[in-house]
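*Asks:* Predicted model follows, preceded by the sequence.
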Amino acid sequence: MNNCSRKYDGPIKSKERTSQKILDAVGEIIKEKGYAGLKIKNVAERAKVNRKTLYDCFGNFDNLVETYIKRKDYYMSFRDQADQLVNKYNKESARELVQTLLVGQLENFSTDKEMQKILLWHLSEDNPLLLAINEERERIGGKFMELSIEEFAGTNVDIRLRIGLLIGGIYQLVYNAKKEKGLFCGIDLANKDTLDRLRLTLIQMIGEAFEKGKHP
């Protein structure tokens, strides 16, 4: 009987406990060493399990990494509720949805060191696993984007490009904040007051775009 199927007393089954321990090890390695340290040997040693247990829990190493990233990724957290959110906000309140999503992305990405390194991994090499995850992320985000685009039909406001620039700006500012004296356009995102002002600015810029769409 393997470690993933043995039962223990208590509310959490052995497989769930062991799987979570392995996923935690993945996160610790990414945070400390980046994707270069993400090797099956390192994960097994950090989780204090053998390779057979890791395979019993996740099938193969790619499945393990995919499971970890999907649990951490901001937009993946909406995959089971994307349709409900679109129905909830609908066309008339698309502005509120976009503001909520982008502010949430800023807050999530600015504090999630593992996802910062995973995005750098994605940008630095054409990894099939990361490309597939990105495609799924795009499908989820696309549902929200289509709701916004409807709002701008027949106007000269390209909301897709505006949102893309804002998201790219979030990534750039966060990465610069991690460097020594990491200023970008004089912006110090490591300063809490600056982060608060950035939240407000995101809300203002999105609101201004929607107002321009109404009065082109």
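*Replies:* That came through fine.

*Asks:* CA only for contacts and neighbour counts going forward, please
*Replies:* Noted.

*Asks:* wait, L129 sits on E66?
*Replies:* Yes: taking C-alpha atoms under 8 Å as the definition, L129 is a contact partner of E66 at 7.1 Å.

*Asks:* Now the terminal residues of stretch 52-70, how far apart.
*Replies:* 23 Å (C-alpha to C-alpha, to the nearest Å).

*Asks:* Which of the residues in it are classified as buried?
*Replies:* 53-54, 57-58, 61, 64-66, 68-70 (16 or more other C-alpha atoms under 10 Å).

*Asks:* Out of these, which is nearest to I203?
*Replies:* K70 (26.9 Å; C-alpha to C-alpha).

*Asks:* can you give me the helices in the chain?
*Replies:* 14-33, 40-47, 51-58, 61-72, 82-89, 94-111, 113-124, 128-151, 159-177, 192-214 (DSSP state H).

*Asks:* ok so, going back, can I get the buried residues of stretch 52-70 in TSV including distance to I22?
*Replies:* Shown next, in TSV, are those (distance: C-alpha to C-alpha, whole Å):
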residue	distance to I22
T53	10
L54	7
C57	9
F58	10
F61	11
L64	8
V65	10
E66	13
Y68	9
I69	13
K70	15
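
*Asks:* before we go on, here's another structure to hold up against the first:
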Amino acid sequence: MKNKRFLNENLIKPLQHKRNKELTKRLFLDAALEIVRSEGFKKLGVNKVAYAAGRSKRVLYDYFGGMEGLIKELLKETDHWLSYEENMEETIKMHKSDHGRELASLAMKKHFHQMYSNPLLKELGLLELSDEQNFMSELAERRERLADQLFSISEDYFKNSDVHFRSLCALLAGGINYLILHSKTRRSPYCGVDINDFQDQKRLMRTIELITNSAYEFAKENN
């Protein structure tokens, strides 16, 4: 009986430790996100996050290696472009039959919704344009590598047409970023579009569909 109990304890303790670690990491991540939401990215610091999470900063360093590691972990959860990283093979397989037509619209709409609703992505969007940070350069490079793989689905389709699909996506993503950052800093409509208005959001989503579908139709007619 003693041996059995000893074996059970040896199995349970690592599981409890893993569960406790994940719960503690979640406390740090949620605390950091709340600080960004209420006070802005520049107020984010080890001491402040540790205090808000109710844990020591030593534990934060143990689990994340510091604030840069914590921010990278947050981005892994919230930046939808990075979500393709783990499922790239499945994504390519799923969207290859229509040459990425559905994916193009879905990806842009998801980009809008995630950036619009996530305060960290807004703050980092501004930081990316105004400051040089190593992790921002790394993030941009990771996104570009992922984009290369996603564009591989559609490149053959557009090869013999006048449509440069990467340029089209750059304009869409850049436009989405600007609309959201303009709304955050100016809190006013842009070209009469108020992205805080639900009906204007619906119109924007429909416009994204029309632009991406038109590109595919135009390429089809000119192939």
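*Replies:* Structure received. All figures in this text were calculated on a predicted structure; none of them were measured in a lab.

*Asks:* and the most centrally placed residue in the second structure, what does it touch?
*Replies:* With distances taken as C-alpha atoms, centre = their mean, D79 lies nearest the centre of the second structure, 0.9 Å away. With contacts defined as C-alpha atoms under 8 Å, 6 or more residues apart in numbering, D79 of the second structure is in contact with 114, 121.

*Asks:* corresponding residue for it in the first structure?
*Replies:* Under the alignment (TM-score structural alignment), D79 of the second structure maps onto D73 of the first structure.

*Asks:* Can you tell me what E45 of the first structure aligns to in the second structure?
*Replies:* So, by TM-score structural alignment, E45 of the first structure is matched to Y51.

*Asks:* So that match versus F64 of the second structure, what's the distance?
*Replies:* 16 Å.

*Asks:* List the buried residues of stretch 171-184 of the first structure.
*Replies:* Quick answer for stretch 171-184 of the first structure (16+ other C-alpha under 10 Å): 171, 173-177, 182-183.

*Asks:* same question, stretch 131-142 of the first structure
*Replies:* Neighbour-count burial for stretch 131-142 of the first structure [16+ other C-alpha under 10 Å]: 133-134, 136-137, 140-141.

*Asks:* Which part of the second structure matches that stretch?
*Replies:* Going by TM-score structural alignment: stretch 131-142 of the first structure matches residues 137-148.

*Asks:* Please apply the same query to stretch 191-210 of the first structure.
*Replies:* Using TM-score structural alignment, stretch 191-210 of the first structure pairs with 197-216 in the second structure.

*Asks:* Can you tell me what sits against that stretch?
*Replies:* With C-alpha under 8 Å, 6+ apart, stretch 197-216 of the second structure has contacts from 101, 104-105, 108-109, 158, 163, 165, 172, 193-195.

*Asks:* Greatest separation within those: which pair is it?
*Replies:* F158 and D194, at 33.0 Å, using C-alpha to C-alpha across the contacts of stretch 197-216 of the second structure.

*Asks:* Neighbours of M145 of the first structure, how many?
*Replies:* M145 of the first structure has 19 neighbours, counted by other C-alpha atoms under 10 Å.

*Asks:* same check, this time on E39 of the second structure
*Replies:* 11.

*Asks:* Alignment lookup: it to the first structure.
*Replies:* Checking TM-score structural alignment: E39 of the second structure goes with K33.

*Asks:* D80 of the first structure versus that match, what's the distance?
*Replies:* 32 Å.

*Asks:* and what of E92 of the first structure?
*Replies:* Distance from E92 of the first structure to D80 of the first structure, counting by C-alpha to C-alpha: 22 Å.

*Asks:* do K178 of the first structure as well
*Replies:* Taking C-alpha to C-alpha as the measure, K178 of the first structure falls 32 Å from D80 of the first structure.
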